[in-house]
Structures are given as C-alpha cells and as structure tokens.
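Novice: What follows is a predicted structure for the sequence shown.
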Amino acid sequence: MKNLLVLGAGACAAAAVSVGLLGAGVASADDAVVGQTFADAKAALSQQGMSAQVATTVGDRKDWNECIVTSATPASSIDGFGESKGGVMNVNLNCYAKYGTALWPGYSLQSPTGRKMYEADLAAKEQREAQQAAAQQQAEAAELAGEDAQVAGE
C-alpha cells in the first residue's frame, strides 16, 4: 500500500513538472511582446507559430498597428463550439501616445515605462539632429571646395 502511495505521489510530481515546463514556453511568449507595437508583436508571435487577438484597447489616438501592447495572455484553447483553437495570444493595447504630454495622454514621465520611452525618443531625436548637422557641414565643405577650385581655375 505504501508503494502505491509513493508511486502515485511520484507520478503527480512528474505531471506537475511537465505541465510547468509546457506553460513556461507560453509565458515567455506573452512577456516578449509586452512593450512592443501591435505590428511587432504580431510578427514576433507569428514566428512562434501563434497569432495575436486584441482583447482590449485603451485610447483611440493611434491605428492598432501602432498601439503598444501592455499585457498578453494565452487565449483559451477551446472555443465556444468545443473545438481547439490553440496558438492564440490575447493582447491588451494602449492606443494613447507612448508618454503623456500637455496635448496627448499616455504613460507618466514619472513611471519607469514612460521615462524609458521618453529617453529613447530623446536619444533618437538627438541622433537625427547630429546626422543632419554632419550632413549640412559636409555639404558646406563640398560647396567651399567647389568654390575654391573655381577660383583657382580662373
């Protein structure tokens, strides 16, 4: 009798471990898409053999493909007709601006998410401005070199 109880407990433990391991793959899929745009999340889930289904949206300032995924959970694997429809991820979208401004609602700049988005946009803006300034300096240098060559040729 004791052997049956030990065997039964061992089988239950093995089943729990295997269920935990199977669930780990799905958990990583939903964590991986949080913070991405819906378009990027759809592409990432597609590479994993899954599809994205919008569960909820907050805000109406953007097209769905530009909205930010705020959370994701695996959809029920059985539909209303009792048929399996695995491989679907329910996503919740924030369709406001990335971070709040005086004109647009969004994540607070005091929140880690809002601060991160703001700093990334600020760094991208500074990089664009630096590239534009370098291109302008290069164009001015080329123009001066052309004028110098023209003066020397006269």
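Specialist: Sure, I can see it. Residues are numbered from 1 along each chain as shown.
Novice: rest of the way, CA atoms for contacts and neighbours
Specialist: Noted.
Novice: Skipping its backbone neighbours, what lies nearest Gln53 in space?
Specialist: Distance criterion Cα to Cα, 6 or more residues apart in numbering; nearest residue to Gln53, sequence neighbours excluded, is Asn90 at 4.9 Å.
Novice: Below is an additional structure, to be compared with the one above:
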Amino acid sequence: MKKILSIGFMSAMCVAASAVALGSGTASAAPSVVGMKYSDAQEEIENAGGKAVVASRVGDKLDLGDCIVTNIWDSSFLRISQADESEMSVALNCAGEYATATNPGASVANPLGRAAKSKAEQEAANQELSELEAPVTPDE
C-alpha cells in the first residue's frame, strides 16, 4: 500500500514539476487585460485579433460587461482538423469589485480589490466635496 501511495505521489510531483517547467498562467500572445471590465477587455482582445471566450465566472451581482477579468490565457482547442489560434479564454469575477461586509467581491488584501476600494473611496470623497462646494439654499 505504501508503495502505491509513493508512486502516486511521485507521479503528481512529476506532473507539477513539468507544469512549472513548461510555464503556466497568462500566455505571451494574450493581451494584458487583467483588472479590466469584461466589455473593455473584450474590445482590447478583438483589437489584438482574438476572440474572448468566458471560461469561468464567479458571482452574479454584476452584468457580464461589468465583470472584472481576473485571468486570461490562449485557448488551445482543436476545431475539426485545425487549432483555433484566435480564442482567448478569460476568467471573470462578477461578485463585485471589492468585498464589503454586505457584498462579495475581491479581497482588499488583493491588489485588485485594494485598488477598487481606493477608487470608490476617492469617488465618494469627490462627490462629497462637490456637494459642499455647491450648497443649496431655499428660495426666498
């Protein structure tokens, strides 16, 4: 039994090592769209000559175009007799830009969540400032 477990463990380690050696993650041909809204990323991918395909989606709070791209990679699908080189798979976060006590989203410990929270706080501060600069007085 120990021999079977050690062979299985060694096989898993070989697969992991070969994945690291071959490289994993975003392919070089895929444009850098991580952190963008899907609608903007889709346009960028099309401008680069590709076609965006949603490979995974987390959450349902946002519309598809407002979802945040969390990863992109070249799809390697074989269509009939040839590979489709133009497809780019994307992973989306549709839970929200950043997590709060009442809404899901990216953790503020993550750079994307931290940036989204900073942006939202800045927009709220600008809104408050514009309201203070233009006070409303009752008509006399």
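Specialist: Happy to help now that I have it. Since we're looking at a predicted model, the values are computed, not measured.
Novice: How close are the two chains, by TM-score?
Specialist: Comparison of the two superposed chains (TM-score structural alignment, normalised by the length of structure 2) gives a TM-score of 0.70, and 114 aligned residues with a Cα RMSD of 2.3 Å.
Novice: May I have the residues that are in contact with the residue nearest to Gln53 of structure 1?
Specialist: Taking Cα atoms under 8 Å, 6 or more residues apart in numbering, we find Asn90 of structure 1 in contact with 52-55, 72-75.
Novice: could I get those residues as JSON lines with distance to Glu119 of structure 1 and secondary structure?
Specialist: Written out in JSON lines, the entries for these read as follows (distance: Cα to Cα, whole Å; DSSP: H, G, I helix; E, B strand; the rest coil):
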{"residue": "Ala52", "distance to Glu119 of structure 1": "28", "secondary structure": "strand"}
{"residue": "Gln53", "distance to Glu119 of structure 1": "30", "secondary structure": "strand"}
{"residue": "Val54", "distance to Glu119 of structure 1": "28", "secondary structure": "strand"}
{"residue": "Ala55", "distance to Glu119 of structure 1": "29", "secondary structure": "strand"}
{"residue": "Ala72", "distance to Glu119 of structure 1": "25", "secondary structure": "strand"}
{"residue": "Thr73", "distance to Glu119 of structure 1": "28", "secondary structure": "strand"}
{"residue": "Pro74", "distance to Glu119 of structure 1": "31", "secondary structure": "strand"}
{"residue": "Ala75", "distance to Glu119 of structure 1": "34", "secondary structure": "coil"}
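Novice: so which of the residues you listed hold up in structure 2?
Specialist: Counting by both residues aligned by TM-score structural alignment, their matches' Cα atoms under 8 Å, the members of the contacts of Asn90 of structure 1 that carry over to structure 2 are 52-55, 72-75.
Novice: Drop anything exposed from the residues you listed.
Specialist: Neighbour-count burial (16 or more other Cα atoms under 10 Å) applied to the kept ones among the contacts of Asn90 of structure 1 gives 52-53, 72-75.
Novice: In terms of distance to Leu5 of structure 1, which of those ranks first?
Specialist: Pro74 (34.6 Å; Cα to Cα).
Novice: Check structure 1 for its longest helix and report it.
Specialist: The single longest helix within structure 1, with elements called by DSSP state H, is helix 112-153.
Novice: Which neighbouring elements make contact with it?
Specialist: When contacts are defined as 3 or more Cα pairs under 8 Å, 6 or more residues apart in numbering; DSSP states H and E, helix 112-153 of structure 1 packs onto no helix or strand at all.
Novice: Counting neighbours, what do you get for the nearest residue to Ala97 of structure 1 once chain neighbours are set aside?
Specialist: With Cα to Cα, 6+ apart as the criterion, Ala97 of structure 1 has its nearest non-adjacent residue at 4.9 Å, and that residue is Gly106. Other residues within reach of Gly106 of structure 1, judged by other Cα atoms under 10 Å, total 16.
Novice: any idea how far Gly106 of structure 1 is from Gln136 of structure 1?
Specialist: Counting by Cα to Cα, to the nearest Å, the gap from Gly106 of structure 1 to Gln136 of structure 1 is 35 Å.
Novice: got it, and Met117 of structure 1?
Specialist: When Met117 of structure 1 is compared with Gln136 of structure 1 (using Cα to Cα), they lie 29 Å apart.
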